[in-house]
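**Q** Output the structure for:
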Amino acid sequence: MKGFMIQGTGSDVGKSLIVTALCRILVNDGVKVAPYKSQNMSNNSYVTKDGSEIGRAQGIQAEAAKTEASVWMNPILLKPQSDRNSEVVLLGKVHKTLSGKGYRETFYERGLEVIQESLQELSKKYDFLIMEGAGSPVEMNLKDRELVNMKVAEMADVPVFLAADIDRGGVFASIIGTLELFTEEERKRVKGILINKFRGDFHLFQDGITFLEERTGIPVLGVLPYISNHMIDREDSLSIHEFRSLKKTGELEIAVIQLPYASNISDIEPFLHEEDVTLRFVRDASEWGKPDAVIIPGTKSTIRDLQYLRQAGLVERIVSFAREGGFVTGICGGYQILGKTLVDVEGTDTGSAGLEEDGLGLIDAVTHFQKEKKTIRAFGTYHHQIGLCEEENIEGYEIHLGDTVISDSASSPLFIFENKREEGYYGDSGRIIGTYLHHLFHNDGWRNLWLNRIRDHIGLPQKARVDVGALKEVRYERLAEEMEKYLDIDRIKKIINDWEYEHEDH
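**A** Model prediction:
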C-alpha cells in the first residue's frame, strides 16, 4: 500500500499532530488518505459511527482527512487500568484485561493477524496511508515482539520518517542514537528526518541540518515550529501537563480534579475558548484554592481514583463545596464518583468482584460495574422536567462499564436521548450535574448555559455562546497551512513514489 510511517525518537515528540497535519495537507491535494496506528495506548478514546472504540488521535486524524473514522484505523487500543494491567480493545470492542507480560506472551500472534487484516481493509478504500508509530522504535527490551513501529512498517512495506522533539533538548543525540540502534535493514527504511517543536529563528538551525544530513546520510524534510494553543484534541493524559502550563487570568475559575487514571480529558478543552474562564488542575487538598465550579472528569478506574481522592483530602473539599452551593459536574467516572455507592459486581473496575466503595453521596445513586462495556454515539435534547429549552440539541458519546441507578425521585434526568432514553442527573437547580455523556461541554448551547449560571452566581456579566464546533475545520486548515510552510512536501512525495517503484513487482 502506498504511504509512509511517522516514528518518533520517544514519546510525546508530536507524532500525532504531524500526522493530523499531513492528513489535511494530502486530502487538500486530492489524495484519498487514511490515518493508521496499529496499537495505541491511551485512555482518551473516540467512538466511531457504529459505536466502536478507537484511540482519540486516530478519530481526530480521520476528521482531518475528511473521512469517517473506523476500527481499521486503530485495530488495537490499550487502556491502562493500573500500573500493571490494561484493557485490550480489539477492533473497537473489549477483548480482555491483560498485564504487560500477559499481553506480550499471549497476544502477539493475534495482534499480527489483526494488523494484517486492517491494512488489507484500508487498502480497499484508500489510496494512501499515513501511519503513526508509538514511543521509541528502539526499546530493546520490547523490540522483539512490538506491534506498532518497524514491524508494522515492514508489514505495510512503507518508508519511515523519524520525528524528534527539539524543545526538550538533546535532539542530535536522540536522532543519531535511535538510528544507531536500528538494524541495518531497519535503518535503510528511514528516508527522512523531521525536527519538531522548534522555537526561534529557523536560519540558526541550518548548521544543525547540515550536521544531521552529513552524519546520517538522511535528508531533513522539515523543521516544524512549536505550535502553542493549536486546539486540536490531545491524545492522552500527557496533555494534562500542557493544560497545567497554560497561564490564563479569566475571572471564572474551574477546578478540574486531576485523577491518576483520567480519561477523555478532551471533554474540557472547549473552555480554553472562553475568554473569562481559567482552568486549574487540582491534585490534592493543598491545591484546592477558591474555585467557582468543579469538574470531575472520566476515569478508566473509577474506584481506584475515588480512593485516591479520599487519600488526597479532596472528598471533603468537594462535598463541602457542593453543600455550600457550589457547582459540581461529574462526567462518566466522575458521575459515578458523585453517587452514594459503587459496586464492582464483576470485578471489571478493580479486579475484585463484589468490592463496594462509598462515593461522595452528592447524588442518591448506586453504580454497578458490569462485564459489558457500553460504547454509543448519543443524540437528544434537554429533559423537559429541568425547565430548559427543549429544542436545544445535545450530542456526544458514552463509554462506560457501570450502570448508575438514581433513587432520588425529587431530581430529574438531564437529557432524553433517542428511543426516549433518559440519562444523567440534574439536581439543586443545576448545581449538581452527573452524566455519562462525553463531549458534554463541546455542545456550545449547554456550555454557555452552564457558564452563565455560574457567572450570574458570582456576579460576572453574561456572555454570548462561543461557537467552538464551527472552529474545528478552521483549526485543521490552519494547522495544515502552518506545517506545510516548513515541510518539503515535493521531496516527501518523491521519496514515497521512488519507494513504491523500487518495491513493486516488475
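**Q** CA atoms for contacts and neighbours, from now on please.
**A** Will do.
**Q** looking at this, residue 308 is in a strand?
**A** No - using DSSP: H, G, I helix; E, B strand; the rest coil, the secondary structure at residue 308 is helix, not a strand.
**Q** How many residues are close by residue 395?
**A** One way to gauge burial is a neighbour count; for residue 395, by other Cα atoms under 10 Å, it gives 17.
**Q** my read: it touches residue 382, true?
**A** No - with contact taken as Cα atoms under 8 Å, residue 395 and residue 382 are classed as non-touching, separated by 10.6 Å.
**Q** Could you look up the SS state of the nearest residue to residue 181 once chain neighbours are set aside?
**A** Nearest in space to residue 181, with sequence neighbours left out and distances taken as Cα to Cα, 6 or more residues apart in numbering, is residue 138 at 6.2 Å. Taking three-state DSSP as the rule, one finds residue 138 in the coil state.
**Q** how about this one, so we can line them up?
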Amino acid sequence: MKGIMVTGTSSDVGKSFIATAICRILSNSGIRVAPFKSQNMSNNSYVTIDGKEIGRAQGIQAEAARTKASVWMNPILLKPRSNMEAEVVLLGRVLKVLSGKNYRDQFYEQGLAVIQESLDYLKDKYDAIVMEGAGSPVEINLKSRELVNMKVAEMADVPVILVADIDRGGVFASIVGTLALLSSEERSRIKGIIINKFRGDIDLFTDGIDWLEEHTKIPVLGVLPYIEDHMIDGEDSLSFHEKRITANKNVLDIAVVKLPFISNYSDMEPFYYEEDVSIRFVETGTELGNPDAVIIPGTKSTLSDLAQLQKVGLAEALKQYNQQSGTIIGICGGFQMLCTTLEDPFGADTGKKGLQMMGLNVIPASTTFQQNKQTILSKGEFFPATGLKGEKITGYEIHIGQTTINKKEGIMPFLLLDNGKEDGCYVDNGRVIGTYMHHLFHNDEFRSIWLNRLRVQKGYSIKETNFISKMKDKRFDLIAEIMKSHVDWDMLEKIIFQGADK
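**A** This is a model prediction of the structure:
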C-alpha cells in the first residue's frame, strides 16, 4: 500500500490539519487519494451521503481529497457518553455502548478485522492513503491493544511522520521522549519529523533543527507556521476556542453553553469569520451575564448535561434570560433541553430506563428518546408561517430523540424538510429557535439574517452576507500551498511512494 501515517507527540498537535493538507496536495497532482483513521474518539461527527456516521476530520479530509466520504475511511468511531462509557459506531452504525475496559477486552480482535477490511477496500480504490493516528503513539497503558497508531501503520505497511506542536512548549522533549518509547521496529518506521505552530523568526530555530536531526537521525521535513482560523474543522474539544473582541464597540456577544459532552461544535465555527461577533463559552450561571444571544449546542448525553446545567446554576440563569426576552437557539441536544419534559423509556440516552426530567421549559414541547439513532443528510426550507425567505437550508441530523411541539399562537415548526417532515420550533418571531439541523449556521444567508436581527436590536448597522461557505475549498488549496512552501515536499512525496522500507 502506498501512503503515509501522520502521528503526533500528543493530541491537538495538528495531525488532522497536516493530513488534510497532504490530501489536497496529492489530489492537486491528479492522484486518487483517500484519508483514513482506523479509530476515532470524538463527538464531532460527519454524516456520509448514505446516511452513516464517521469522524468529522475524515469527512473534511475526503472533501480536501475531492472524493466522497465513506465508512471505510473511519471504520471505528467512539462517541463518549460519560466518563466511563462510549458508544461504539462500527462502519457508520451504532454497535453497542462499552466501558473502556470492556472495549479493550471484547472488541480488539473485531476491531483489527474491520480495520484490515477497510484497508483492503481503500487499497483497491485509491492510489495512496493518508492515515492519521490518535493522541500519542506511546501511551504505555494502552499500547498493547491499540487500534489506531503504530499497529495500524504496521498492518498497512506505511511509513510514519511524527508531528510536534512547538507552540505549547517542550518540543524537544516531546519528540525525543516519543521516539525513546517506541520499539526499535516502530522507530524504524518514522521517516520524518514536522514541527507545527511555529511563531516568529525561523532563523532562530535552525540550531534546533540541526540538534534534532543529529540526535534522532531522522530528517526534520519542515517547520509549519502558526495559522489562525484555517477553517479546517477540529476533531476534539481541544480544538475549539473562544473569540473575544474588545477593540470594536459594535460587537455582538454570543454565549455558547459549554456542555460536558458537547458534540458537533463545528456548528459554531462560521462565527469565527464574522468580524463583529464575539464568541465566549459559559459553564456556570454566574458566567452567563446578558449576552446578545445564547446557543445551546448538541451533546452526546442530553440528560446528563442538563443535570449538570441544573447543578451549576446555568439552567436557572437560562430560564431568567429567556424571561427577559433573550435570544436563544438550541441545536439537537440543545433543542431537547429547551423542552418542557424529556423522557428516556429505553435508557437510550442515559442507560437508565424510564428516567424523566423537566427541561428548561422555554419551548412547549416534549422529547422522548428512542432506541434507534437517526443519521441523515437533510435539506429543507423555512416553514412558511415563519415569514423567513432565502436559500434552501442544508445540514445533517444525528439524534435518537423525537420532539413533539405544542403548536399554538406564536409557536410553529422552524423548517419544512424535503422529505415532508417538519423540524424544530420557531417561537416569538424567531427569538427562540430549536432545531435538529446541524450546520445551520453554515448556511450563509440564514446566519446573515439571524445576525442582522441581533444588530438591529443593538442599534448597529446591518451587514451584507459573508459567504464563507465558498471560501472553504479555496482554503484547502491555501493550506496545501503553505504546506508545500514550509516542508520539503519532494522528500515527503518520496517517503509516501517509496514505502516504509526506504
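**Q** how close does the residue nearest to residue 181 of the first structure get to residue 320 of the first structure?
**A** For residue 138 of the first structure, the distance to residue 320 of the first structure (Cα to Cα, to the nearest Å) stands at 50 Å.
**Q** what about these two, which has more around it?
**A** residue 138 (21 against 12).
**Q** Contacts only, for the aligned partner of the more buried one in the second structure.
**A** When the two structures are superposed using TM-score structural alignment, residue 138 of the first structure falls opposite residue 138 in the second structure. By Cα atoms under 8 Å, 6 or more residues apart in numbering, residue 138 of the second structure lies in contact with 178, 181-182.
**Q** Of those, which ones are shared with the first structure?
**A** Contacts conserved in the first structure for those, using both residues aligned by TM-score structural alignment, their matches' Cα atoms under 8 Å: 178, 181-182.
**Q** Would you mind putting those residues into a markdown table with secondary structure and distance to residue 372 of the second structure alongside?
**A** Rendered in a markdown table, the data for those read as follows (DSSP: H, G, I helix; E, B strand; the rest coil; distance: Cα to Cα, whole Å):
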| residue | secondary structure | distance to residue 372 of the second structure |
| --- | --- | --- |
| 178 | helix | 41 |
| 181 | helix | 42 |
| 182 | coil | 42 |
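**Q** can you pick the most crowded of these?
**A** Within these, neighbour counts (other Cα under 10 Å) peak at residue 178, which reaches 20 neighbours.
**Q** wait, what's in contact with that residue?
**A** For residue 178 of the second structure, the residues meeting the contact criterion (Cα under 8 Å, 6+ apart) are 9, 136-138.
**Q** just so I have it, where are all the helices in the stretch 151-300 of the second structure?
**A** Remark: helices of the stretch 151-300 of the second structure, listed N- to C-terminal, are 171-181, 184-189, 206-216, 285-288; assignment by DSSP state H, counting those that start in this stretch.
**Q** Quick check: buried residues in the first one?
**A** Yep, that's helix 171-181 of the second structure we're talking about. Using 16 or more other Cα atoms under 10 Å as the burial criterion, the residues of helix 171-181 of the second structure that qualify are 171-172, 174-175, 178-179.
**Q** Just flag the most distant two among those residues.
**A** The distance between the two most remote of the buried residues of helix 171-181 of the second structure (Cα to Cα) is 12.4 Å, for 171 and 179.
**Q** on that earlier part again, could I get the contacts of residue 138 of the second structure as CSV with distance to residue 375 of the second structure?
**A** Conversion of the contacts of residue 138 of the second structure to CSV gives the following (distance: Cα to Cα, whole Å):
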residue, distance to residue 375 of the second structure
178, 38
181, 40
182, 39
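**Q** And for the nearest residue to residue 337 of the second structure once chain neighbours are set aside, the neighbour number?
**A** For residue 337 of the second structure, the nearest residue in space outside its immediate sequence neighbours is residue 359; the separation is 5.2 Å by Cα to Cα, 6+ apart. By other Cα under 10 Å, 24 other residues sit near residue 359 of the second structure.
**Q** Compute the distance between residue 359 of the second structure and residue 158 of the second structure, please.
**A** Between residue 359 of the second structure and residue 158 of the second structure the computed distance is 50 Å (Cα to Cα).
**Q** Equivalent analysis for residue 389 of the second structure, please.
**A** Between residue 389 of the second structure and residue 158 of the second structure the distance is 51 Å, computed by Cα to Cα.
**Q** And those two? Which one has more around it.
**A** Under the criterion of other Cα under 10 Å, the comparison of residue 389 of the second structure against residue 158 puts residue 158 first, with 26 against 13.
**Q** thinking again about what came up before, mind checking the helices of the stretch 151-300 of the second structure for the one nearest to residue 71 of the second structure?
**A** When the helices of the stretch 151-300 of the second structure are ranked by distance to residue 71 of the second structure, counting by Cα to Cα, first place goes to helix 184-189 at 26.7 Å.
**Q** Tell me the buried residues in that closest one?
**A** Neighbour-count burial for helix 184-189 of the second structure, counted by 16+ other Cα under 10 Å, picks out 186-187, 189.
**Q** With distance to residue 203 of the second structure added, can I get the residues you listed in CSV?
**A** Converted to CSV, the buried residues of helix 184-189 of the second structure look like this (distance: Cα to Cα, whole Å):
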residue, distance to residue 203 of the second structure
186, 32
187, 29
189, 29
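**Q** Surely residue 91 of the first structure touches residue 55?
**A** No - between residue 91 of the first structure and residue 55 there is no contact, the gap being 11.0 Å when judged by Cα under 8 Å.
**Q** Quick check: neighbours shared by those two?
**A** Counting by Cα under 8 Å, 6+ apart, the contacts common to residue 91 of the first structure and residue 55 are residue 74.
**Q** between these two, which one's more packed in?
**A** In terms of neighbours (other Cα under 10 Å), residue 55 is the more surrounded of residue 91 of the first structure and residue 55; the figures are 29 against 21.
**Q** check contacts around the more buried one.
**A** Contacts here follow Cα under 8 Å, 6+ apart; on that basis residue 55 of the first structure touches 40-46, 74, 77, 235.
**Q** And it, how far from residue 46 of the first structure?
**A** Taken as Cα to Cα, the span from residue 55 of the first structure to residue 46 of the first structure is 6 Å.
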